[in-house]
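1. For reference, the sequence and a predicted model appear below.
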Amino acid sequence: MLQWTLDEVAAATGGTVHGDGALTVTSVSTDSRAVAPGSLFVARRGEHFDGHLFVAAAVAAGAAAAVVDGDAAVDLVPRIEVSDTAVALRDLGAYRRRQLTMPVVAVTGSTGKTSTKDLLAAAIPGAAASPRSYNNEVGVPLSVLGADDGATALVLEVGSRGRGHIAWLMPALEPDVAVITNIGVAHLETFATVPALVEAKWELVQGLGAGGTAVLPADDPRLRMSHGASTVTFGGPGADVAVERLRLDGVGRPRFQLRTPSGSVEIALALSGAHQATNAAAATAAGLAIGTDLATLASGLEAAQPSPQRMEIHRGRFTVVNDAYNANPDSVRAALRTVAVMPGRHLAVLGMMAELGPIEAEEHRAMGAEARQLGYTAVVVVGDDPGIAEGAGDLAVVVPDQAAAAVAVTGMVAPGDVVLVKASRRVGLDRLAALLAKAAAP
């Protein structure tokens, strides 16, 4: 358990203590609604809020002290004043990282980060992992700060919205193993070009020490750059950890043989989607790299459960596949293809994919066309549509909002049908998926 004096916190952040420097804190929070007694509240300034406005509420809820910007005019005692609370949070994560002795695995990529992180955390007995999708400049330090000393490994999800983001986080990461799941076109609006995206993700590998391991997809030549650590590849034939004899059951769950340098093993996942086999291969490569035996990894992988809103299946009079957490071209294709192998008629409820920049119209047309080619009965397009309906042709039913989508779907769905719900998070189709799942209940 974390046990720091305010003097230690000040030394780690370059801050100044106002009050008793010998006072101890036992956890760190940036959310005044979630502080625990004895915690340290870091008052970050965000895009839509200013944590300094909630310092008093955090203290009232039990926080022992706060880290604040020196120019914020907070006179609470005890406090630590710093030049930038965002940097201070990262530096606290770095201080905690230097105290941890377990191996650290960091996972990035365009898609599959959360699933791979969840699979690996399930596969290693006693591992700690980033909660939910804590993968940014706030979530990564908080995940490190929350790691228990007794964990056997720490698995961190790492996102990036531009060059330098992962490098900036590296003091809090210092991974022993760096996993890049894939390079797609997610967030292309932010990165502008695919080479810039590759460069940004590669920062994770560049942060490895000489004894580290890079776990990389075997089929992507863009990730064959030189680096100072060792490399293990995953994917299809020819990879160090290879997926073979892949097949799917009636709800799209993959069963496959995994061939590794430590032998081969048959695995049946509880997660739906052929792409989950590749995620499992990446997780296995990382687990082997930190010394976990293959049999243990295989057992844990089979026990892994899907995260909410990621190919989450609700079975009833009809089946609802809630994949509404987020969307990009690769994940939409994977979801559409997975649902297409399930028995019954298939309906897709789709919303826009965000942050695609210049390829937005092209990729949305491709989304609708994919559903059409796979034999979907209908494509319900919710809200703003950059091209889904055009690609789907006469299968498209365009509605302005979720209420209208619910009416449209319930009016056309029949017993035994399968309904996929997917869009970027900002569209908020998770609420519609929950409503449809309730309607499907027997």
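-> Noted; the coordinates are in hand. The structure displayed is predicted, hence computed values, not measured ones. Numbering: from 1, shown residues only.

2. For the rest of this, base every contact and every neighbour count on C-alpha atoms.
-> OK.

3. what number of residues lie near the closest residue in space to residue 32 that isn't next to it in sequence?
-> With sequence-adjacent residues excluded and distances taken as C-alpha to C-alpha, 6 or more residues apart in numbering, residue 32 is closest to residue 58, at 4.4 Å. Using other C-alpha atoms under 10 Å, residue 58 has 29 neighbouring residues.

4. and residue 58, which of the three is it?
-> Following DSSP: H, G, I helix; E, B strand; the rest coil, the label given to residue 58 is helix.

5. how much space is there between it and residue 219?
-> Separation of residue 58 from residue 219 (C-alpha to C-alpha, to the nearest Å): 49 Å.

6. go on, residue 134?
-> From residue 134 to residue 219 the distance is 28 Å (C-alpha to C-alpha).

7. Tell me the buried residues in stretch 37-52?
-> Within stretch 37-52, the residues that count as buried by 16 or more other C-alpha atoms under 10 Å are 37-45, 51-52.

8. Helices of the stretch 51-200 of the chain, start to end?
-> Applying DSSP state H, counting those that start in this stretch to the stretch 51-200 of the chain gives helices spanning 55-60, 85-99, 113-123, 139-145, 165-173, 188-191, 194-206.

9. same check, this time on the stretch 251-400 of the chain
-> So, for the stretch 251-400 of the chain - with DSSP H, counting those that start in this stretch - the helices run 275-289, 294-303, 329-340, 360-373, 388-392.

10. neighbouring contacts of the fourth one?
-> The contact list for helix 360-373 (C-alpha atoms under 8 Å, 6 or more residues apart in numbering) reads 329, 332-333, 336, 348, 352-353, 379, 385-393, 395.

11. Which PyMOL command selects the buried ones in the residues you listed?
-> Listed next is the PyMOL selection for buried residues among the contacts of helix 360-373, using 16+ other C-alpha under 10 Å:
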select buried, resi 329+332+336+348+352+353+379+385+386+387+388+389+390+391+392+395
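
12. circling back: any chance of JSON lines for the buried residues of stretch 37-52, columns distance to residue 266 and secondary structure?
-> Shown next, in JSON lines, are the buried residues of stretch 37-52 (distance: C-alpha to C-alpha, whole Å; DSSP: H, G, I helix; E, B strand; the rest coil):
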{"residue": "37", "distance to residue 266": "47", "secondary structure": "coil"}
{"residue": "38", "distance to residue 266": "47", "secondary structure": "coil"}
{"residue": "39", "distance to residue 266": "45", "secondary structure": "strand"}
{"residue": "40", "distance to residue 266": "46", "secondary structure": "strand"}
{"residue": "41", "distance to residue 266": "47", "secondary structure": "strand"}
{"residue": "42", "distance to residue 266": "46", "secondary structure": "strand"}
{"residue": "43", "distance to residue 266": "49", "secondary structure": "coil"}
{"residue": "44", "distance to residue 266": "47", "secondary structure": "coil"}
{"residue": "45", "distance to residue 266": "49", "secondary structure": "strand"}
{"residue": "51", "distance to residue 266": "49", "secondary structure": "helix"}
{"residue": "52", "distance to residue 266": "53", "secondary structure": "helix"}
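
13. another structure for you, compare them:
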Amino acid sequence: MPDPHAALPFAATVHPQARPAARLTWDSREAGPDVAFAALPGEKMHGNRFVEAALDAGAPFVLTDLDVPRAVRVPDAWAALKAWAQTERAKNRQVVGITGSAGKTTAKAYAAAALDAHFMPVFNTQPAIACFLIECGASDRPLVVEMGIDRPGEMAELVELVRPDVGVVTAIGPAHLEQLGSVENIAREKGEILRGVRGLVGAQAAPFYPGAESFGFGAVTHAGQDLKVTPQGATFTFDGVEVGLPLAARVQAEAAVLGLTLAREAGLDLPAAAARLAQVSVPGGRYRVHAGRFTVIDDAYNASPVAVSAALNALHALPGRRISVLGRMLELGDTERQLHAEVGQEARARADLTYGVGAFAAELGERAHATVPELTDALLAEVQDGDVVLVKASRGISWTAERRAQEGVGLDVVVDALLQWRDSAK
């Protein structure tokens, strides 16, 4: 519990009305009677602009340089937040840091379940991680932290903040190329998480890190055995323990192997860890399977070539007419057309019917549509009972709805339309 009246690792003037909070956020919209607010500098504006709104919402305290009620007054809110986070993190016995070009959130969920750990919420930015460490660092349960980057040097900053005891790289592939430049740079930057700590890498990432211990299936250091994937989910064994993951595919099974590897090394009961794994529910948009008259695989939260490839492999393993619905992948730099064409070629090999939308629609699918509404109309007219439909693209979360529709991103609206039509049709 963030307590402004406890011993703080930075110089601060604490207003007498400031009180402990259950949570701490950098987003003023989340502030409330139990949620304090850290007013941080942003790309477009400073959090100080929202201090009054946070106080009006009942925030127990605000971390700021302003002289306001319930203030924890500091010269530099971001420096204070980092120092506080590092102090609280130091109280925890095991912190697992997870990065990768794809599969971070899935690996986080399964590792945390196996370890019975606290884990990061959806956001994986530095302010989000700092707030998480302040809230949970002193817990007697382990922590699992998702660590995403999109620029050179950022992983080193995250490692300094989190100081993981175990570093994990799930997969390596082209993502954020506009800032990171090449896959080799991505591997080097993400590899910072492995330096000087217990390191584990997914089977796909293993060739980038010779000598590192690997996890997954097949020729890896820590392997699950007898993997079987059906429409009902994935099953395998690990160290003699049977594992069943409802509505899961290979990527989820590999994440479960990671979790069981960590649980075994922590001396935890593996059957109990496997039982927790069976209860994992990942956030919407991350390979969430909606079964029914036809099946919709909602993998629309984000996309990169390596992530789309994994999703297409999962689609190919399922029975029924397989339909891929792919949109634009962002931040791929000068090679984006080539990368979209390569993904589209793989889609044609893995799916029975392929749709593309947006700027690279023709590269992504045989049935190409300029806009998301056009795609949606065509798809609803085509889908039949027994089909399996995979939907995946980047989000373009900061764009307007009109721009997302034109560029072929943010395909969660397509998922919603499919489910609504399926569940309402007689």
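-> That came through, no problem. For clarity, every value in this text was computed on a predicted model and none was experimentally measured.

14. on that earlier part again, after alignment, which residue of structure 2 pairs with the residue nearest to residue 32 of structure 1?
-> Per TM-score structural alignment, the equivalent position to residue 58 of structure 1 in structure 2 is residue 54.

15. Its match is in contact with residue 31, isn't it?
-> Yes: counting by C-alpha atoms under 8 Å, residue 54 of structure 2 touches residue 31, with 5.4 Å between them.

16. joint contacts of these two?
-> residue 37.

17. Look up how far residue 316 of structure 1 lies from the residue nearest the centre of structure 1.
-> The centroid of structure 1 falls nearest to residue 114 when counting by C-alpha atoms, centre = their mean (3.3 Å). In this view, residue 114 of structure 1 and residue 316 of structure 1 are 27 Å apart by C-alpha to C-alpha.

18. One more: residue 396 of structure 1?
-> Counting by C-alpha to C-alpha, the gap from residue 396 of structure 1 to residue 316 of structure 1 is 25 Å.

19. ok, now residue 34 of structure 1?
-> Residue 34 of structure 1 is 36 Å from residue 316 of structure 1, by C-alpha to C-alpha.

20. okay, residue 134 and residue 219 of structure 1: which has more neighbours?
-> Under the criterion of other C-alpha under 10 Å, the comparison of residue 134 of structure 1 against residue 219 puts residue 134 first, with 19 against 16.

21. so that one makes contact with residue 143?
-> Yes: counting by C-alpha under 8 Å, residue 143 is a contact partner of residue 134 of structure 1 at 7.0 Å.

22. Return the distance of residue 365 of structure 2 relative to residue 187 of structure 2.
-> 29 Å.

23. scratch that, residue 114 of structure 2 is what I was asking about
-> 27 Å.

24. Ok, residue 40 of structure 2 next?
-> 30 Å.

25. Can you give me every residue that contacts the equivalent of residue 217 of structure 1 over in structure 2?
-> Under the alignment by TM-score structural alignment, residue 217 of structure 1 pairs with residue 202 in structure 2. Counting by C-alpha under 8 Å, 6+ apart, residue 202 of structure 2 touches 168-171, 214-216, 254.

26. change it to 7 Å
-> Residues counted as contacts of residue 202 of structure 2 (C-alpha atoms under 7 Å, 6 or more residues apart in numbering) are 169-171, 214-216.

27. If you rank the residues you listed by neighbours, which is first?
-> Of the contacts of residue 202 of structure 2, with other C-alpha under 10 Å as the count, residue 169 tops at 31 neighbours.

28. Now check it against structure 1: what is it aligned to?
-> Checking TM-score structural alignment: residue 169 of structure 2 goes with residue 180.

29. circling back to that earlier point, would you list the buried residues of stretch 37-52 of structure 1 in TSV and tack on distance to residue 310 of structure 1?
-> Converted to TSV, those look like this (distance: C-alpha to C-alpha, whole Å):
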residue	distance to residue 310 of structure 1
37	34
38	35
39	32
40	33
41	32
42	31
43	32
44	30
45	30
51	31
52	35
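
30. if you compare the helices of the stretch 51-200 of structure 1, which one is most tucked away?
-> The highest mean neighbour count among the helices of the stretch 51-200 of structure 1, using mean count of other C-alpha atoms under 10 Å, belongs to helix 113-123: a mean of 26.

31. Pull up the gap between the closest residue to residue 23 of structure 2 other than its chain neighbours and residue 16 of structure 2, please.
-> Closest residue in space to residue 23 of structure 2, ignoring its immediate chain neighbours: residue 35 at 4.7 Å, by C-alpha to C-alpha, 6+ apart. Distance, residue 35 of structure 2 to residue 16 of structure 2, by C-alpha to C-alpha: 18 Å.

32. Equivalent analysis for residue 231 of structure 2, please.
-> According to C-alpha to C-alpha, residue 231 of structure 2 and residue 16 of structure 2 sit 58 Å apart.

33. Report the contact partners of residue 233 of structure 1.
-> Counting by C-alpha under 7 Å, 6+ apart, residue 233 of structure 1 has contacts 215-218, 239-241.

34. among the residues you listed, who's most crowded?
-> In terms of neighbour count, residue 241 stands highest of the contacts of residue 233 of structure 1 at 31 neighbours, by other C-alpha under 10 Å.

35. Please give me every residue in contact with the equivalent of that one over in structure 2.
-> Aligning on TM-score structural alignment places residue 241 of structure 1 opposite residue 222 in structure 2. Residues in contact with residue 222 of structure 2 (C-alpha under 7 Å, 6+ apart) are 214-216, 261.

36. Distance across stretch 323-342 of structure 1, terminal residue to terminal residue?
-> From its first residue to its last, stretch 323-342 of structure 1 covers 15 Å (C-alpha to C-alpha).

37. What is the corresponding segment of structure 2 for that stretch?
-> With TM-score structural alignment as the criterion, stretch 323-342 of structure 1 aligns to 299-318.

38. what does the matching stretch contact?
-> Under C-alpha under 7 Å, 6+ apart, the answer for stretch 299-318 of structure 2 is 102, 173-175, 230-231, 249-250, 285-288, 322, 329, 339, 343, 347, 350-351, 390-395, 411-412.

39. just the buried members of those residues?
-> Buried among those (16+ other C-alpha under 10 Å): 102, 173-175, 231, 249-250, 285-288, 322, 329, 339, 343, 347, 350-351, 390-395, 411-412.

40. Restricted to strands, list these.
-> Counting by DSSP state E, those place 288, 322, 390-392 in strands.

41. biggest separation within those residues, which pair?
-> The span of those, defined through C-alpha to C-alpha, is set by 288 and 322 at 16.0 Å.

42. Let's have the helices of the stretch 51-200 of structure 1 in JSON lines, adding distance to residue 154 of structure 1.
-> JSON lines is the format used below for the helices of the stretch 51-200 of structure 1 (distance: least, C-alpha to C-alpha, whole Å):
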{"stretch": "helix 55-60", "distance to residue 154 of structure 1": "28"}
{"stretch": "helix 85-99", "distance to residue 154 of structure 1": "10"}
{"stretch": "helix 113-123", "distance to residue 154 of structure 1": "8"}
{"stretch": "helix 139-145", "distance to residue 154 of structure 1": "8"}
{"stretch": "helix 165-173", "distance to residue 154 of structure 1": "10"}
{"stretch": "helix 188-191", "distance to residue 154 of structure 1": "28"}
{"stretch": "helix 194-206", "distance to residue 154 of structure 1": "16"}
